[in-house]
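Novice: Here is the input, now give the coordinates:
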Amino acid sequence: MLKFLGTVSLLFVLILVGFSSLGHAEDNEIRIKLIDVKGNRKIDRATILSKISLKEGDLFSPAQIREDVKTLYRLGYFDRVDVETEGFEGGLAMTFSVHEKPLLIDVVYEGNEHLDKDKLKEKVPIKTQTFLDTEEINTYVEKIKKAYEAEAYYSAEVTPIIQRVSEDQALLTFLIKEGDRAYVRQIRMRGNQTFTDKELRKQIETSKYFWLTSWMTESGRYKAETIDGDVDRLREFYLNHGYLQVQVAPPKVDLSEDKQWFDITFPIVEGDQFKVKEIHYEGNQLFDTDRLVELTKSKEGEIFNRGQVRQDIVSMVDLYGERGYIFANVVPQLNPHLEDKTVDITFQVAEDDPVKVREIRITGNDKTRDKVIRREVRVNEGELINTKLLRRSFQRLNNLNFFENIEIVPEQVEKGWVDLNVKLKEKPTGTFSIGGGYSSVDRFIATTEITQGNLFGRGQLVRAKAEIGGRRKTYSLTFREPYLFDTNVSETTDLFNSVRSFNSYEEKRVGGDLIFGRQFGEYVSASVSYTLETLNIRNVQDQAPDLIKEQAKLGKTLTSALGFSLARDTRDFIFDPKEGSRNSISFEYAGTFLGGDNDYYKVIVDSSRYFPLWWEHVLSVHGRFGYAIGIAGKELPAGERFFVGGINTVRGFKFGKAGPVTDTGEILGGNKQLFFNVEYLIPLVPEAKIKWLFFYDLGRAFDDSEAIRFSQLRQGAGFGLRWISPIGPLRIEMGKNLNPEPGENTGFIPEFSIGTLF
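Specialist: Alright, predicted model coming up:
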């Protein structure tokens, strides 16, 4: 810029010299007689002239020319602006000679492996088909480096190269040397007296590098925003243990010379521990103090816990919210006594007024019909709003699995009234999948499935599925109407055709189920079912169990059965629960009086419970008991027996091996089963719903002549991965038999399945 202004100044001198030969104009005034532009290609002449403040007829002004040159530079179109002058018609002809910047036609990245082109474009947006601003290139370089630092590449080098492809076009290339990713080597605490470094490290999200997991997870990475959160997490931990005066300063972060390792030190001043002295309540009129005391888990004489105080506030606000007081507010006032290290807590309640729902507004449901959504919303127009029912409405909408985002937002429209805004973002509900894999039960297996979970936006489900494996072929068709004729009754129809091969025989089943269910309140449901199927035991080998040989003699038999089930389900999200439980009991009766050949009854009791823990970890406990027996002098059909062992019962055992077997190793199945499963799930890739899990299983199937004995239950344990995919849970697990008997596998047994959970 200074170079160009110097050029302009030189021209001014030449101008003055030139004018001495023109004679003196009146009053020594020099006027501009002509203004022109040259050198422009993309920017038209009129646009440039409109930005120049000097006009033809104006007095010559060196200062104003300098300002006009600056104005043209600020447009961002030119990398050079010169001013040329010559005498003209008793005045001055002035020409602005411009040189346009090249047009940026593309941006190319070379050497980028860990951040693809699309990611870099998202982080560093650079517009093409615009004039290339060379002064901005350094800014782009710094943004690219910041993008790499966000992924823990602190030694990344970025070199910009401008390549002219023509006189007025350029290509911008960034040569990138990524270097190695930096990890956290050490995490230290300084000043902690009460808690060890190890205890405090468990409270923060930043973790040290671990060679086994850091390469495929984000563990061990340094992230500035995570560090900021860790300061708050450490402070919260101390406050939850009574340290009201704790101070946690921003950590000292040291990067090694090779930019490969971070050492982090958190400075802590603990202060003294405080106990709760007195708890008071102010402003409560709707509920008496005794009712609020019942909800308050913070107790006088106990260590102060800020997390518990927050939970107490949530409980009180929920109590008011269930009565329509959704704008009620509870603020805790703390009054510490330094002399005896105690603190008084006063819960100040601002009740406000009860609120009713004026209108329920639903947006974002481009496909799903309004009635499908409204029947899941548990709050009605004209009624008092209820925060408990709002949470339940969210759960029910989420359990439809039609939406990727759900917001239920009360909006006050006038005193005492709100509109309930249900904001939805739909996701695809139809899937077509073709896949294959290996199942520990069925060996190699190929699957094809077409599912539409929201048929025509009516909330109906239809599914066609085929599975072909080394030991099993299954074809099934399912239709489900959750609200039959807009009533609280559901209807499900299943048709199936399956062939399963065992070591010494083959079992073919063809039939269908018709199921009617009904909700009773929010969490309880009941159903009645009718099953009609044919069972054929065929291709029986000599080593087959006697039970199988006897049933094979009967040929093709018909089962006609009635069933009844009762369940209570409080899970927060049925496809991937984090809390709640599901308990059920089912009964099935098959008899000749229903037109079949087989007579038996079967009872199954099933229970699952989910416990949310820290960092989105979940502990689940599951148990199942089953009992079946043939009646009217008939044996229990082989297909109705219980086979324990395998991915859905006791892992670490092959299918049916945790139960009765013959001397030759053929599985018999039992008429009784009892097994338990404990799982600990840890998020691995939360956004993709991929989790680690560790499990312990205990169980066995028992033959007709055996009594259930806990001492005979088999044990398995192991680990695995679970992905809640669009077509169902995909499970890859490794189980080990913890108490192998002679001849049994002592190593880990791989397990694989898709589409089922316990």
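Novice: Could you use CA atoms for every contact and neighbour count after this?
Specialist: OK.
Novice: all strands for the stretch 1-150 of the chain, in order.
Specialist: 32-38, 78-88, 91-100, 103-110, 130-131 (DSSP state E, counting those that start in this stretch).
Novice: Pull the contacting residues for residue 358.
Specialist: Counting by C-alpha atoms under 8 Å, 6 or more residues apart in numbering, residue 358 makes contact with 381, 382, 417, 418, 419, 420.
Novice: Tell me which of the strands of the stretch 1-150 of the chain lies nearest to residue 666.
Specialist: Nearest to residue 666 among the strands of the stretch 1-150 of the chain is strand 103-110 (60.9 Å), distances taken as C-alpha to C-alpha.
Novice: And the closest one, what does it pack against?
Specialist: Judged by 3 or more C-alpha pairs under 8 Å, 6 or more residues apart in numbering; DSSP states H and E, the packing partners of strand 103-110 are strand 130-131, strand 169-177.
Novice: Would you do the same for the sequence below? I want to compare the two.
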Amino acid sequence: MRYIFFIGIVILTFCIADEKNEIVFKSVEIIGNKNIELEVVEDAIDVSRGSIFAFWKDKTPRINSRLIKTLPQTLKNFYDSEGYYDAEFMIGENNNSIRILIDEKEPIKVASIDITSDFDISNFIFNKENSVFRSKEFIESKKQIIDKLLNDGYCSYDLDAKAYIDLEKHRADLVYNLKKGDICTFGETVIKGAEGIDNNVILSRVEALNGKRFNIQSVKDTYQRIEDLEAFDTVLVNADRKIYNVVPIDITLKMLENPYYFSGGIGYDSFAGVRVGAQLVKRNFFSNAQKLTLTGKYSMKDKVLDFDFFRPAILYYDGYYLDFGLNAGYSDVEYKGFGEEKEYIKGFMAYQFDRLLLKGGMGIENVNIYDLGTIDPDITYGTYVLNYPFLQVIYDARDDRLNPKNGYYFAGYLEYGMPYNTNSSDYTKFEFEARGIYTYKEITFSTVGKIGTIEEISGYVPESKLFFGGGMFSNRAYGYNELGTIASPTEFLKSGALSMANLSCEINFPIKNDIYGAVFTDNTMLSDTSYNFNGEIISSAGFGIRYITPVGPLKIDIGSNINDVSQFSIQFQLGQSF
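Specialist: The predicted model follows:
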């Protein structure tokens, strides 16, 4: 019911917006374009076909009447950029519509490409001989050559790229002259504005280290890692100065004016009923970019009170540092076949450099697995004391964390439950995850594979510690952690699994502007035996919509079991899962 209500509000909002905008729109007809697709021309002059949510309405292309006066120049600029400098346009207009007749005429074609360079730039020449000369391809070519030089450490390059256009002969001659220069290195880091924060805290986030070979990605990573401290209103990282082939890094910071952040919300779902949640964050807690977070959640199915403390660079020596984190709290959560009441505390030390993150620590949990009025013979109830060291390793080579288009990601997790008394559990838990993302002509192919296993050495591992499936990061035909041990392609138990494997594949494709479509398949294996990855598999497939936002994609997915289409689920998420 919540999902239907949400979708209804979205549709109503888009439809109301359409009704308001339609008043100043006129229908438009474009004819005569032979070499450039109609949709491309329409996008260039800002033609709209109405909201995709108002599916019952006429999809006649329309244009805002305020733009009609500028149409001749807009069309001229667009066709010039596409290489059709002689194109002519006739525009007719009445009270309700306009008609555009295009005569593209002969285009400018690339007659020659002359390259003189001591650096290989062949992969960045997008204009080809005998093809239509497009200025945007030439501009993009220069941009990517410069990006490649900077990422390879050549900040003293000399690039002279010109396109000589002969309008009478309809030809373009392209000339690239490049001297890469000497290799550059980063210089000293200068920090300004870090009031009340030790310079070592800031330096622990600097990837552009003194003496390291220059590359622009290290400058971007430095900015992002300082921004992630959440201790500043403004972060500026400049690499504009150059002393011979040495580039100093200038970091200018502005401290937070309001270090407190509060958020709260109320929601509803069919499993838990009304949900209430709140979070209070104190940033720069007692200075040095420390952060304290208090989180509370309440519903009829789960109650959570969580405390989190983070101290960056608690230890720092000769360019190496360790962060410290502490997490503690209480939770009472109902699963499908049991309830879990837990008190927990976990501390860790972490080190990150470049794309590698190492995290290790110790956790203690007091877990009570209780029945919900009905005893399930597949579930072991009781109280467990867990005392475990853990290690996590992550290598993230994606080009963007919020909305990656290319790259890969690896993560491994190892946990060992130590039997320090008769009530404790002795076990090992291992998980591994690999992601791959590749984009070709705006179509993004993504895949993520996960495996995990638990070995019970002595005693029992509490049910909530086992593997479950379902949800946005697992099998999207089912709700979060709904899947227990799988018995067949359509059946599963309420009890958790000792071994897990999951493979998800997804294709994202553009629809319009920041709206993307997606098709996907999820395949989940959950078995009741350690190191057993040959169990039954539940496979699902589905489709979704993504809206790109500054904080990551807003996703709506509908997934269904391919062997039982009556089993489906609707998933909502803000953020990336690949």
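Novice: Distance check, residue 218 of structure 2 against residue 511 of structure 2.
Specialist: 33 Å (C-alpha to C-alpha, to the nearest Å).
Novice: Also residue 536 of structure 2?
Specialist: 36 Å.
Novice: In terms of neighbours, single out the busier of those two.
Specialist: residue 536 (18 against 13; other C-alpha atoms under 10 Å).
Novice: Can you give me the distance of the residue lying farthest from the centre of structure 2 to residue 81 of structure 2?
Specialist: Distance from the centre of structure 2 peaks at residue 168, with 48.6 Å (C-alpha atoms, centre = their mean). As judged by C-alpha to C-alpha, residue 168 of structure 2 and residue 81 of structure 2 stand 17 Å apart.
Novice: Same check on residue 348 of structure 2?
Specialist: Distance from residue 348 of structure 2 to residue 81 of structure 2, by C-alpha to C-alpha: 55 Å.
Novice: Likewise for residue 521 of structure 2?
Specialist: 40 Å.
Novice: just residue 491 of structure 2 next, same as before
Specialist: Taking C-alpha to C-alpha, one finds residue 491 of structure 2 at 58 Å from residue 81 of structure 2.
Novice: Residue 259 of structure 2 too?
Specialist: Separation of residue 259 of structure 2 from residue 81 of structure 2 (C-alpha to C-alpha) stands at 48 Å.
Novice: Equivalent analysis for residue 439 of structure 2, please.
Specialist: 25 Å.
Novice: what are the ranges of the strands in the stretch 251-400 of structure 2?
Specialist: 260-269, 273-283, 291-298, 302-317, 320-334, 339-353, 356-370, 382-396.
Novice: circling back to that earlier point, now render the helices and strands packed on strand 103-110 of structure 1 as CSV, adding distance to residue 63 of structure 1 and mean neighbour count.
Specialist: Listed next are those as CSV, based on distance: least, C-alpha to C-alpha, whole Å; neighbours: other C-alpha atoms under 10 Å:
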stretch, distance to residue 63 of structure 1, mean neighbour count
strand 130-131, 28, 18
strand 169-177, 34, 18
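Novice: count of neighbours near the spatially closest residue to residue 284 of structure 2 that is not a sequence neighbour?
Specialist: Distance criterion C-alpha to C-alpha, 6 or more residues apart in numbering; nearest residue to residue 284 of structure 2, sequence neighbours excluded, is residue 290 at 4.8 Å. As a burial measure, residue 290 of structure 2 scores 23 neighbours (other C-alpha under 10 Å).
Novice: contacting residues for the equivalent of residue 290 of structure 2 over in structure 1?
Specialist: Here residue 290 of structure 2 is matched to residue 460 in structure 1, going by TM-score structural alignment. Shown in contact with residue 460 of structure 1 (C-alpha under 8 Å, 6+ apart): 453, 454, 479, 480, 481, 482.
Novice: do residue 325 of structure 2 as well
Specialist: Listed by C-alpha under 8 Å, 6+ apart, the contact set of residue 325 of structure 2 reads 308, 309, 310, 311, 347, 348, 349.
Novice: hmm, which of the contacts of residue 358 of structure 1 are the buried ones?
Specialist: 417, 418, 419, 420 (16 or more other C-alpha atoms under 10 Å).
Novice: from these, which ones fall inside strands?
Specialist: The members of these that map onto strands under DSSP state E are 417, 418, 419, 420.
Novice: so who does the third one touch?
Specialist: When you say that, I think you mean residue 419 of structure 1. Per C-alpha under 8 Å, 6+ apart, neighbours of residue 419 of structure 1: 357, 358, 359, 360, 361, 410, 411, 412, 413.
Novice: May I see the PyMOL selection of the buried members of those residues?
Specialist: Under the burial definition 16+ other C-alpha under 10 Å, those of those that qualify are selected in PyMOL by:
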select buried, resi 357+358+359+360+410+412
